[in-house]
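Asker: with the input below, show me the fold.
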Amino acid sequence: MTLDPEVTPHRAEAGAALTFDDLLRRAASLVRPGRRALLGIAGSPGAGKTTLAEHLVRALNAGGEPWVAHVPMDGFHLADVELGRLGRLGRKGAPDTFDAAGYAALLRRLRDAEDDVVYAPGFERVLEQPIAGAIPVPRTARLVVTEGNYLLVDDGEWARVRPRLDEVWFCETDETERVRRLVARHEEFGKAHDDAVAWVLGTDQRNAELVAGTRHRADLVVPGTALPGTRL
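Answerer: Next up is the predicted model:
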């Protein structure tokens, strides 16, 4: 699907039915001549942030030269060796287990769009480790979609993130489904079922409650199960 980046989005009121095309128009409308736009997608672990971001980027880039990039926050996880040194390995995924200042600095570089290419770190799910320089963002990218749990947190270094984003959407889904997804994800990447459930209901749940408390700061709330053509 190819959209005019200057199209005005459908501004749905709270409770109004949205379509995926509405979200595409709203995302595209953030771009203005001569400047790059940054769209953030926040939400609790397992809410569907990555799924929504990937569908947006794929649909906006379809049918022409790619002009939208996807830069997840997860590349700013601290490495396990550093988490071990800090005594935080058992809380991996909590706000203080990320390099929030580094993430904010990357967003500033992406906003400035002065470099031919900006390299962002990725996150390898099998290794459960960040990978430096894994995501190239060329100067031609006019919209960057970034997603992560803590984009709307206003404490410490995280408070530097929201001002660098044009909009932040909050992705949420049914709580039972969110927990089911998280357990399945942890099992997929090596945890035994009981260990996965314990982690989800412990560490992940504490993080989810913190993130849920930032929902009111979002510009738009959408379900994390959003897919092209579905009504939200």
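
Asker: every contact and neighbour count from this point should use C-alpha atoms.
Answerer: Noted.

Asker: can you give me the helices in this protein?
Answerer: Ranges of helices in the chain, per DSSP state H, are 20-28, 49-61, 80-86, 100-112, 175-188, 193-199, 205-212.

Asker: would you mark the buried spots in the first one?
Answerer: Judged by neighbour count (16 or more other Cα atoms under 10 Å), helix 20-28 contains these buried residues: 20-28.

Asker: out of the residues you listed, which is nearest to residue 101?
Answerer: The closest of the buried residues of helix 20-28 to residue 101 turns out to be residue 27 (Cα to Cα; 25.5 Å).

Asker: please tell me how far residue 140 sits from residue 154.
Answerer: For residue 140, the distance to residue 154 (Cα to Cα, to the nearest Å) stands at 31 Å.

Asker: should've said residue 19
Answerer: Computed as Cα to Cα, the residue 19 to residue 154 distance reads 30 Å.

Asker: which one's the longest strand in this protein?
Answerer: Using DSSP state E to define each element, the chain has its longest strand at strand 129-138.

Asker: that older thread, tell me which of the helices of the chain lies nearest to residue 225.
Answerer: Of all these, it is helix 49-61 that lies closest to residue 225, at 7.2 Å by Cα to Cα.

Asker: and this one, please, so the two structures can be compared:
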Amino acid sequence: MSTPAEVTAEQALGAARALLDEALRTGSRRLLGIAGAPGAGKSTLTALLADHLPERSCVVVPMDGFHLADAALARLGRLERKGAPDTFDAAGYVALLQRLRTARPRDPSVWAPTFERDLEQPLAGAIEVPAEVPLVITEGNYLLADGAFAPVRALLDARWFVETTVELRRQWLVERHERFGKSPEQARRWALGPDEDNARLVAATRARAQLVVSTS
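Answerer: Presented below is the predicted three-dimensional model:
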């Protein structure tokens, strides 16, 4: 396994443009996968790419749309581990990527779920992916993981990993949890508990990326 190249966000944008150009040249959609630990800056990077690529040339589809609902997690006894690999519908995510990969220009749009942070719940049918869109960017913790997520890697044309310093990642997580309703104590406990457990799992997949993007 080769060591991934380390790049800046600006260089990553150049790589995304090259991937888009390849899709347009060949007439075949490309899938870019961006992995990283909770709070590493995945959403920030994908937003930057989407803002700087030509309009209607890409759609962002987050893995977080495949979170199991809290009601299901409570029934399964997994609510206190929300965000762990087995709290997602991994098979559903894989099936969506397969549909996105094989779509042809005259096919109907594919509708993907998103994760509504105000509700802390997945929301079905929220993201339209027209068949003619040449680049799909998908981001999430476990794109490079084993187990139920193992089929994801083969469906991606490019595999990136986002990272930042531990201190900054934890700070961003605490701030995000507070912003969406947790008390400072709850936010810190979750960031240093379940989030940190998941971050260690994600860190072990770094070497499977082709590019590592620093967001610090």
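
Asker: where does the TM-score land?
Answerer: The TM-score (TM-score structural alignment, normalised by the length of structure 2) is 0.91; 209 aligned residues with a Cα RMSD of 1.6 Å.

Asker: how about the spatially most central residue of structure 1, what does it touch?
Answerer: Centroid-nearest residue in structure 1, with Cα atoms, centre = their mean: residue 147, separated by 0.9 Å. Residues in contact with residue 147 of structure 1 (Cα atoms under 8 Å, 6 or more residues apart in numbering) are 40-42, 49-50, 53, 71-73.

Asker: hmm, try it at 7 Å
Answerer: Each residue near residue 147 of structure 1 by Cα atoms under 7 Å, 6 or more residues apart in numbering is listed here: 40-42, 49-50, 72-73.

Asker: kindly report the same for residue 129 of structure 2.
Answerer: Contact partners of residue 129 of structure 2, counting by Cα under 7 Å, 6+ apart, are 59, 109-111.

Asker: translate the residue nearest to the centre of structure 1 into the numbering of structure 2.
Answerer: With TM-score structural alignment as the criterion, residue 147 of structure 1 lines up with residue 139 in structure 2.

Asker: check contacts around the closest residue to that match other than its chain neighbours.
Answerer: In space, and not counting its chain neighbours, residue 139 of structure 2 is closest to residue 34: 4.5 Å by Cα to Cα, 6 or more residues apart in numbering. For residue 34 of structure 2, the contacting residues are 42, 138-140, 159-162, by Cα under 7 Å, 6+ apart.

Asker: try 8 Å this time
Answerer: Residue 34 of structure 2 neighbours (Cα under 8 Å, 6+ apart): 42, 137-140, 143, 159-162.

Asker: do the same with residue 202 of structure 2
Answerer: Residues in contact with residue 202 of structure 2, defined by Cα under 8 Å, 6+ apart, are 36-37, 141-142, 144-145.

Asker: one more pass at 6 Å, please.
Answerer: residue 37 (Cα atoms under 6 Å, 6 or more residues apart in numbering).

Asker: now which residue in structure 1 aligns to it?
Answerer: Match for residue 202 of structure 2 (TM-score structural alignment): residue 211.

Asker: and for residue 34 of structure 2?
Answerer: By TM-score structural alignment, residue 34 of structure 2 lines up with residue 41 in structure 1.

Asker: got it, and residue 76 of structure 2?
Answerer: In structure 1, residue 76 of structure 2 lands on residue 86 (TM-score structural alignment).

Asker: burial of that match, as a residue count?
Answerer: 10 (other Cα atoms under 10 Å).

Asker: and if you look at residue 89 of structure 1?
Answerer: Residues near residue 89 of structure 1, counting by other Cα under 10 Å, number 17.

Asker: would you check that it makes contact with residue 83?
Answerer: Yes. Taking contacts as Cα atoms under 6 Å, residue 89 of structure 1 lies within contact range of residue 83: 4.8 Å.

Asker: quick one: contacts for the counterpart of residue 68 of structure 1 in structure 2?
Answerer: Residue pairing (TM-score structural alignment): residue 68 of structure 1 is matched to residue 58 of structure 2. With contact taken as Cα under 6 Å, 6+ apart, residue 58 of structure 2 is in contact with 133, 135-136.

Asker: same question, residue 137 of structure 2
Answerer: 31-33, 60.

Asker: of those, buried ones?
Answerer: Buried among the contacts of residue 137 of structure 2 by 16+ other Cα under 10 Å: 31-33, 60.
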